[in-house]
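got a structure for you, letters missing:
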């Protein structure tokens, strides 16, 4: 057995690699175990990064075909799917290579293989050739992320060609004529919109009576209308009862949740995007005595510690939203705690983004949550239609919505549907992190003309009146 590490991290996704880097920066001796050939986990390899590359490329393709003429640019775009995929792969490589560089820079030992906890102080790594290596660790961090969940109650046979998961929907060899997306959440809408823009007829089948289940209802409704304009169709309140292959492709059978006749949709490709589940298989958790909750997540306390001394967990494998940046924040906080500092994550100020066109972003409470909690609140809204920069960019769809405490004016939530919403939401998140009020935001000078002025105007609307409507 080699020298003892201060920290061995199992998994090199956003939570794991960030935790490892921060711990190394704070002086700990760190090793990371990763089963893939490249670092970065699902996010960098088959999730966040490649999907965003395809989203941007497909949005550019659609814009060239529909909006450029209004700007005085006359082109006839032609799709080169192979080149688009090459762009995606190049983007992925740059990111995973970047993590490898950072490991080397911070003197982190990377070990390729499948990790399993032998005890609170040992991680056994099984290599591809079947050989094993045992790492001694003062502390172990479980950062193994999540896996495709499938459809509850159905045994879906993924062939990753006709019936695909999100991991393979980023690499289809051709644009399908018809695609059925099972699941109207973030992943389904992002990847469904990619293939719709490239020419597929996309139908989304969703169990709930709305898309983006946890999202603010007003935003969800407005967003769905925009997606319908883009050609997507929706079957809401629909329970999928069957997904299978046919001679011509595949089919999806569903029935109304509230009762009614079953329907069947034929497709060339079916994307099952019904969420993800914590990845705990084969980690030796049961043998080590690590407790899981009723949803299969690793149980932790307020400092990411499991019930077993010396074993911690972060990211998708524990409670909370399955978001890369949430995992990163937990990774930093855990590293600081292990180094004797006061690491902390404010879960009330973690934003969520849907990278479609337009984007959807949210932080904090929704109106529905505030009503349920009996909170007296006020709403400030401002449409991008009234924003000068949005008009110049032909990006006038959507609005900014800010929710504040009616008595104190403290910002409780913010929701943005519109261009660059994922970047704009950071302003609201920062404000909430410091307990700010809408008036605080409104009295900060914003450059003109910018999309961020719409955020300021919504803040004005919350505590007084907007200027430009």
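The structure has been received and is ready for your questions. Worth saying up front: this structure is predicted, and the values here are computed from it rather than measured. Residues are numbered from 1 along each chain as shown.

Please count neighbours and contacts with C-alpha atoms only from this point.
Will do.

contacting residues around residue 298?
Shown in contact with residue 298 (C-alpha atoms under 8 Å, 6 or more residues apart in numbering): 290-292, 306, 313, 317-319.

Select from these every entry located in strands.
Per DSSP state E, strands hold the following members of those: residue 313.

so which of the contacts of residue 298 comes closest to residue 49?
Relative to residue 49, the closest of the contacts of residue 298 is residue 317; by C-alpha to C-alpha it sits at 19.9 Å.

Enumerate every residue touching the closest one.
142-146, 277-280, 297-298.

Recalculate using a threshold of 6 Å.
Residues near residue 317 by C-alpha atoms under 6 Å, 6 or more residues apart in numbering: 145, 278, 297.

Let me have the residues you listed in a markdown table, extended by distance to residue 272, neighbour count and secondary structure.
Output for the contacts of residue 317, formatted as a markdown table (distance: C-alpha to C-alpha, whole Å; neighbours: other C-alpha atoms under 10 Å; DSSP: H, G, I helix; E, B strand; the rest coil):
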| residue | distance to residue 272 | neighbour count | secondary structure |
| --- | --- | --- | --- |
| 145 | 19 | 30 | coil |
| 278 | 17 | 22 | strand |
| 297 | 22 | 20 | coil |
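
Next up, a structure to set beside the first:
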């Protein structure tokens, strides 16, 4: 049995900075990782997909030069091998950087392998047994694979990034964030793409206007949608392709032939192999570890950070989990998960930036809300850029005059949303940003205009 001050299981966007923080404070830390440093975001999430999004954007620009008076000769094509190689190089540099820091730290002992609990504060990795008074679980999530696909050569967000040839016809089951990003990028790179969604609209958690606008944008890129797809089944063709049999509310029973199949129907936490039943740590019905406002489980000294605690499914929420732990432990603060305002982006092009509640949520809660709304087609800078798709809306509490939520779907939306987030964290009224002077010509200057014309 090896004794440590702390054990960190998983090297995602919460676990890795926490290991370095603990070590910098003189603590002896056991660092466990079964696959690769950096977790989902670095290896199979944010970093690789956004490099592909950037390449897909270059293709779009090459194909739309005529709109801007630029004559680009025909023949532009995507080289997926080169796109993948660029992605691999970016990832490798970051992973090697983490590895080097771990090796150079005298206070970090690295264990390669899968962790399992053998007691309340006993963790095993292979035939090695470790113990510590504080244990931090950061094991992340993986793609959810529905029943019935065992004998079908499906792809996930991870294996999609290993392809070196463009799919001829990519079928995507799931019309939410992962499916939409991959769908648009591969359509722009040259694949035929069909997205199959069980719901009546894509990304059902968003307002109807958001879902419809994104669908229209992607249809403009050549993506086909099959919505309301019930009784879904798939099989492997004799030619090695995929046949998807669906029963759509709109089109009836349809069979769609494709060359590749991407399953993008959600994610599940990597908690089942931890043997948490030997600790007393509770998980909910979906497998997420239950934690309090300070990310501690019901077993004192055991914490869960990142996607596996169900408190967020994003890199920024995972990193904020690390900040909560670090500031409360070493900074004398009292930071809480409940202080966090929900925000995220969808990196289709143009991107979606979201913060706080939606119009639908406000109606469901019967809230007295004012709304400001403006299409991007009325923004001078958007017209100058030739990118007028999308809209901006802001929700304001009619009584307190504080911003409750916002949607920015349009060019720069993923960046513009931050100015609204800052006002919300400042806990001040919307008039602060309404009366601010923004530079012209920018897309951000629309925010004060939106807030000047609030309606019920």
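Yep, it's here. These figures come from a predicted structure and were not determined experimentally.

thinking again about what came up before, any idea which of the contacts of residue 298 of structure 1 has the most stuff around it?
Within these, residue 313 tops the neighbour count with 30 neighbours, counted by other C-alpha atoms under 10 Å.

re the thing from before, which of the contacts of residue 317 of structure 1 are still contacts in structure 2?
Contacts conserved in structure 2 for those, counting by both residues aligned by TM-score structural alignment, their matches' C-alpha atoms under 6 Å: 145, 278, 297.

related to what we said a few turns ago, would JSON lines of the contacts of residue 298 of structure 1 with distance to residue 262 of structure 1 be doable?
Putting the contacts of residue 298 of structure 1 into JSON lines (distance: C-alpha to C-alpha, whole Å) gives the following:
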{"residue": "290", "distance to residue 262 of structure 1": "43"}
{"residue": "291", "distance to residue 262 of structure 1": "41"}
{"residue": "292", "distance to residue 262 of structure 1": "37"}
{"residue": "306", "distance to residue 262 of structure 1": "45"}
{"residue": "313", "distance to residue 262 of structure 1": "43"}
{"residue": "317", "distance to residue 262 of structure 1": "36"}
{"residue": "318", "distance to residue 262 of structure 1": "37"}
{"residue": "319", "distance to residue 262 of structure 1": "35"}
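
so where do the helices sit in the stretch 1-150 of structure 2?
In the stretch 1-150 of structure 2, the segments counted as helices under DSSP state H, counting those that start in this stretch are 15-24, 39-44, 46-63, 80-104.

So which of these is nearest residue 194 of structure 2?
Using C-alpha to C-alpha, the nearest of the helices of the stretch 1-150 of structure 2 to residue 194 of structure 2 is helix 46-63, at 17.1 Å.

And residue 431 of structure 2, what's its match in structure 1?
Counting by TM-score structural alignment, residue 431 of structure 2 corresponds to residue 439 in structure 1.

count of residues packed around its match?
18.

gap between it and residue 165 of structure 1?
When distance is defined by C-alpha to C-alpha, to the nearest Å, residue 439 of structure 1 is 45 Å away from residue 165 of structure 1.

Please apply the same query to residue 212 of structure 1.
Counting by C-alpha to C-alpha - residue 212 of structure 1 and residue 165 of structure 1 are separated by 18 Å.

same check, this time on residue 144 of structure 1
Residue 144 of structure 1 is 19 Å from residue 165 of structure 1, by C-alpha to C-alpha.
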